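J.: quick one: sequence plus predicted model below, questions after.
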Amino acid sequence: MRTWNIAGSLRVVPATENLALLADPVGKALADLATAGEVGVAEIDPELADTAEFCAAYSSPLTASANCVVVAGKRGGELRYAACLVLATTRADVNGVVRKRLDVRKASFAPMDTAVELTGMAYGGITPIGLPDGWPILLDSAVAEAPELVIGSGIRGSKLLVTGAQLAELPGAEVLDGLAIPIPE
């Protein structure tokens, strides 16, 4: 198992050997990932799963955390979904880049209950690994280029440690420049 510089006080173990720390769809998808043995997982307090609280509690840098959001849009009566992954210091350009990529008139965050039902993952733990077949996984270029990232594991009780390159190789992954925009201060 590699050493993760961003781990802070986390105890990182191989994800493939600790499937109980992953949502079922994440564990199943991990088996198909060529570099699955290099993915780390760390158990955390589920009450500290939200990014800012997690980073503060476990001394993991906010700049190395990425958030995954499920976005929906409608075109001709057809609902189209995508997952967007951006660094935690930014937000996804939902009504610009994402709307255009989905080819819909308006895009918005999917309702929490819909996102949970469709992904089989817990809200606040949704991750790009294990999403439904056919969903585009839109990665900001800064995410794809990151040497180390902390992302959700599908549950609120753990986090995955991955590289941007691993995420860029997921089925359906697309790297988009300008997907992330700064969070207004």
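T.: All right, it came through fine.
J.: only C-alpha atoms for contact and neighbour calcs from this point on.
T.: Fine.
J.: contacting residues for Ser158?
T.: Contacts for Ser158 (Cα atoms under 8 Å, 6 or more residues apart in numbering) come out as 21-22, 41-46, 49, 152.
J.: any idea how far the residue nearest to it when sequence neighbours are not counted is from Arg156?
T.: With Cα to Cα, 6 or more residues apart in numbering as the criterion, Ser158 has its nearest non-adjacent residue at 4.2 Å, and that residue is Glu43. With distances taken as Cα to Cα, to the nearest Å, Glu43 is found 9 Å from Arg156.
J.: alright, now check it against this:
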Amino acid sequence: MDTTLGTRPALTRPDLLAAPVAAALAGWPADRAAEVAAAAIDPELADTAAFCERYGVALADSANCVVVAARRGAVTTYAACLVAATTRADVNGLVRRHLDARKASFAPVEAVLAATGMEYGGITPIGLPADWPVLVDAAVAAHPRVVVGAGVRGAKLWLPGRLLAELPTATVLEGLGIPVG
């Protein structure tokens, strides 16, 4: 837990969580919810690289949640992909195949914000719509304490990666995150 940011148990700071995130965490077993910490950050520094640089958090300890729109015919499926900040989601390869889609691309921001009740730059897999698959890179699932969004730009969450892998619609995929560059 990062004490320089003043992390506290997330459920004691609902003001730092988007409403769907707070509701989801409140529904978790108490022992699991107690493992999630939240901290306020400068909302102008919500983007991963800026956040990590300013607050001294390694990129390897942060995960990005990107939402994908996967299409097959007239059917569009939204899915969240959670990958280490040192990688990018393999949207056109592994994600597309896993979701059995003909085409996959990043979902329109407006549609994601409307469907999730979260803010751009703070999207997190916790509290997403119940029918959205959550694809978690194996490296994120194995991380002892990863930083993710809190649903709002002004906060971050710290939690064991295994809790992300235990989300009701989560699937852990080896190779979901591919190296950048």
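T.: Noted; the coordinates are in hand. Just so it is clear, the structure is predicted and the values come from calculations on it, not from any experiment.
J.: and the TM-score between them?
T.: Laid over one another, the chains give 0.97 as their TM-score (TM-score structural alignment, normalised by the length of structure 2), with 179 aligned residues with a Cα RMSD of 0.9 Å.
J.: so of the contacts of Ser158 of structure 1, which ones are in strands?
T.: 41-43, 152 (DSSP state E).
J.: top of these by neighbour count?
T.: Gly152 (31 neighbours; other Cα atoms under 10 Å).
J.: that residue maps to what in structure 2?
T.: Using TM-score structural alignment, the partner of Gly152 of structure 1 in structure 2 is Gly149.
J.: let me see the contact set for its match.
T.: Gly149 of structure 2 neighbours (Cα under 8 Å, 6+ apart): 64-65, 121-124, 155-157.
J.: for Ala165 of structure 2, same thing?
T.: The contact partners of Ala165 of structure 2, taken as Cα under 8 Å, 6+ apart, are 136, 141, 171-172.
J.: coming back round to it: closest to Arg145 of structure 2 out of the contacts of Gly149 of structure 2?
T.: Leu157 (9.7 Å; Cα to Cα).
J.: show me where structure 2 has its helices.
T.: Taking DSSP state H as the test, the helices found in structure 2 are 19-26, 30-33, 48-55, 96-98, 109-116, 138-142, 161-165.
J.: so for Pro9 of structure 2, which of those sits nearest?
T.: Of these, nearest to Pro9 of structure 2 by Cα to Cα is helix 30-33, at 8.2 Å.
J.: what's the burial count for Asp42 of structure 2?
T.: A count of neighbours around Asp42 of structure 2, defined by other Cα under 10 Å, yields 12.
J.: what of Val143 of structure 1?
T.: 27.
J.: how about the one 4 residues further on?
T.: The criterion is other Cα under 10 Å. On that basis, Pro147 of structure 1 has 16 neighbouring residues.
J.: repeat for Leu163 of structure 2
T.: Using other Cα under 10 Å, the number of residues around Leu163 of structure 2 comes to 18.
J.: structure 1: which residue goes with that one?
T.: Checking TM-score structural alignment: Leu163 of structure 2 goes with Gln166.
J.: so its match sits against Thr35, correct?
T.: Yes: counting by Cα atoms under 8 Å, Gln166 of structure 1 does reach Thr35; the two are 7.1 Å apart.
J.: tell me the counterpart of Thr116 of structure 2 in structure 1.
T.: Per TM-score structural alignment, Thr116 of structure 2 is aligned with Thr119.
J.: nearest residue to that match in space, please, no chain neighbours.
T.: That would be Leu131: by Cα to Cα, 6+ apart, it lies 5.7 Å from Thr119 of structure 1.
J.: all set, thanks.
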